[in-house]
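Chemist: With the sequence up front, the predicted model follows.
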Amino acid sequence: MDILANMKEVQERVAAACKRSNRDPKEVTILPVSKNHPAEDIQTLYDAGWRDFGENYVQELRNKHDELPDDIHWHMIGHLQRNKVKYIASYIQAIHSVDTIKLLHTIEKEGRKADRVIPVLIEVNVGREESKFGVMPDLEDCMALANEALELPHVKLRGLMTSAPYYDDVEKDRSIFRKLKELLNDMNAANDQLQLDVLSMGMTHDFEIAVEEGSTCVRVGTAIFGKRDYSNKGY
């Protein structure tokens, strides 16, 4: 497994998707997601200059944070329980998975304790899948969270996140990503204090479509690190 070669290929595919959609590749952050992969794999990318990494589980994130260099920018992309916010609040770069007002208030409380502002994204269940978390893709529901965030001094709402349904035909994801971008634009129009500019959408199987539809952050795991080893009990 050549992680650096894989990353180069992902970069090239992002650049090609940007060219097709008349975008600058610099507008798109590639977020390597190392769920169930060892810290050594992250270190490989770190040594090559990468600093932003995503994790799905708090315990795995904590373990890797303790093992790896302090200047890594960690992103929490998985479902986050309120009682676990305290473990990551002092260093987390961004929380992509905010879906309730109660979670927002917990992040505010822990941000205040850590004396820092924590960037967050609202997770939107655009596909309305029962198996997934996230608020429904309705302007009213999303604005309820957004307006609450504006009142919290230790929370900074930056944008929206979604995970598209898994289709064999990735073109079916296009409407999902398009809907999220439209929702972000509608939210900015509804309250000019928001100024949302982050769209976290697209994973290994569909990130090129997501980039073509406006993603600013693609969360890529398997295409970079290979298939996950679920027998790794260390995380």
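Modeler: Yep, that arrived.
Chemist: use CA for all of it now, contacts and neighbours both
Modeler: OK.
Chemist: This structure: strands as residue ranges?
Modeler: 29-32, 52-55, 73-76, 94-98, 118-123, 155-161, 198-200, 217-220 (DSSP state E).
Chemist: State the distance from residue 189 to residue 211.
Modeler: Distance, residue 189 to residue 211, using C-alpha to C-alpha, to the nearest Å: 22 Å.
Chemist: So which of these two has more stuff around it?
Modeler: residue 211 (30 against 12; other C-alpha atoms under 10 Å).
Chemist: Just give the closest residue to that one, not the sequence neighbours.
Modeler: residue 17 (6.2 Å; C-alpha to C-alpha, 6 or more residues apart in numbering).
Chemist: Verify the stated contact: that neighbour with residue 213.
Modeler: No - here residue 17 does not reach residue 213: they are 9.5 Å apart, not a contact under C-alpha atoms under 8 Å.
Chemist: Of the two, give the one with the bigger neighbour count.
Modeler: The neighbour count for residue 17 versus residue 213, taken as other C-alpha under 10 Å, is higher for residue 213 (24 against 21).
Chemist: Surely the more buried one is in contact with residue 176?
Modeler: No - taking contacts as C-alpha under 8 Å, residue 213 lies outside contact range of residue 176: 9.4 Å.
Chemist: Next, count neighbours for residue 182.
Modeler: Counted with other C-alpha under 10 Å, the neighbours of residue 182 add up to 12.
Chemist: okay, pairing it with this:
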Amino acid sequence: MDDIAANLRAVEDRIAAACRRADRDPAAVRLLPVSKTMSIEKITAAYDAGYRRFGENKVQEAYDKWGRLRELDGIEWAVIGHLQRNKARLVAEFASEFQALDSLRLAKELDKRLQGEGRRLDVLVQVNSSGEESKFGLPPEEVVGFARELAAFDALRVRGLMTLAVFSSDEDKVAACFHRMVALQKQLRQADAVSVGEGWHELSMGMSGDYELAIEHGATCVRVGQAIFGARLDPNAYWPGVGGGN
């Protein structure tokens, strides 16, 4: 488990280096360790290294880990994967953050469940910046209209945007996704009718294979899993030359 602390330090160093290249303050970039499929022991090792919020793709897995680790002071959970409406009640019960909001029906269900729990939830709007049919998220051209509607949901604290860039070894193609997100963030800030989002300051983009490039393009949150915890037994979605997704 000492490897996890060392891996975290290595990722932190690379984040700092990317910030220097972009003339940014490293304190403006949040590292979210993605613990999907990882053991309780590995999560505890990252907790012992100082991390308190962990990202999970599948809500049931996150809910189970929340139940098993509730005794750890200050531990929090961010759900970063697609959410079906019938699982909104779980997110409303335990999550501190939800990064994959992409429909008004889901927003309404989350708001209702959160109101019942007497809680509020930080949310990010997921954008399909690559235009791939296989990915969830709103098309960029629909986001401003969607954002206007979110003002109706008091329990949702809209913080910003999230995306998964195209899976490619072509850096220009990946960077184009990040450019679209920055342009969309600017558009939202300029839209007078958009009163939610608190400045839309959050840009969650970048994973194990591209987080340094994402930082150079303005990411405020990077979601890193395998570079911290090691390879997971998941045959889906491999980064070119890296060997994994988050």
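Modeler: Arrived safely, thanks for sending. Fair warning: this is a prediction, and the values are worked out from it, not measured in the lab.
Chemist: Report how many residues lie close to residue 134 of the first structure.
Modeler: For residue 134 of the first structure, the neighbour count with other C-alpha under 10 Å is 22.
Chemist: Tell me the counterpart of it in the second structure.
Modeler: Correspondence of residue 134 of the first structure to the second structure, assessed by TM-score structural alignment: residue 137.
Chemist: residues touching its match, list them.
Modeler: Taking C-alpha atoms under 8 Å, 6 or more residues apart in numbering, we find residue 137 of the second structure in contact with 100-102, 125-128, 163.
Chemist: Of those residues, which is the nearest to residue 235 of the second structure?
Modeler: Distance to residue 235 of the second structure across the contacts of residue 137 of the second structure (C-alpha to C-alpha) is lowest for residue 163, with 21.3 Å.
Chemist: The closest one contacts residue 124, correct?
Modeler: No - the pair residue 163 of the second structure and residue 124 fails to qualify as a contact (C-alpha under 8 Å) at a distance of 9.5 Å.
Chemist: Skipping its backbone neighbours, what lies nearest residue 144 of the second structure in space?
Modeler: Closest residue in space to residue 144 of the second structure, ignoring its immediate chain neighbours: residue 188 at 6.1 Å, by C-alpha to C-alpha, 6+ apart.
Chemist: just checking, that neighbour touches residue 196?
Modeler: No - taking contacts as C-alpha under 8 Å, residue 188 of the second structure lies outside contact range of residue 196: 9.6 Å.
Chemist: Can you pull the residues that touch both of those two?
Modeler: Joint contacts of residue 188 of the second structure and residue 196 (C-alpha under 8 Å, 6+ apart) do not exist.
Chemist: so residue 208 of the second structure touches residue 227, yeah?
Modeler: Yes - under the criterion of C-alpha under 8 Å, residue 208 of the second structure makes contact with residue 227 at 5.8 Å.
Chemist: hmm, back to that, using JSON lines, please lay out the strands of the first structure together with distance to residue 182 of the first structure and mean neighbour count.
Modeler: Conversion of those to JSON lines gives the following (distance: least, C-alpha to C-alpha, whole Å; neighbours: other C-alpha atoms under 10 Å):
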{"stretch": "strand 29-32", "distance to residue 182 of the first structure": "20", "mean neighbour count": "22"}
{"stretch": "strand 52-55", "distance to residue 182 of the first structure": "25", "mean neighbour count": "23"}
{"stretch": "strand 73-76", "distance to residue 182 of the first structure": "24", "mean neighbour count": "22"}
{"stretch": "strand 94-98", "distance to residue 182 of the first structure": "18", "mean neighbour count": "25"}
{"stretch": "strand 118-123", "distance to residue 182 of the first structure": "14", "mean neighbour count": "24"}
{"stretch": "strand 155-161", "distance to residue 182 of the first structure": "11", "mean neighbour count": "24"}
{"stretch": "strand 198-200", "distance to residue 182 of the first structure": "11", "mean neighbour count": "26"}
{"stretch": "strand 217-220", "distance to residue 182 of the first structure": "16", "mean neighbour count": "23"}
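Chemist: In the first structure, what sits opposite residue 120 of the second structure in the alignment?
Modeler: Mapped onto the first structure by TM-score structural alignment, residue 120 of the second structure lines up with residue 117.
Chemist: Report how many residues lie close to the residue nearest to its match when sequence neighbours are not counted.
Modeler: Distance criterion C-alpha to C-alpha, 6+ apart; nearest residue to residue 117 of the first structure, sequence neighbours excluded, is residue 154 at 4.2 Å. Residues near residue 154 of the first structure, counting by other C-alpha under 10 Å, number 22.
Chemist: go on, the one 10 residues further on?
Modeler: Using other C-alpha under 10 Å, residue 164 of the first structure has 25 other residues around it.
Chemist: cool, the one 4 residues further on as well?
Modeler: Burial measure for residue 168 of the first structure: 9 neighbouring residues, criterion other C-alpha under 10 Å.
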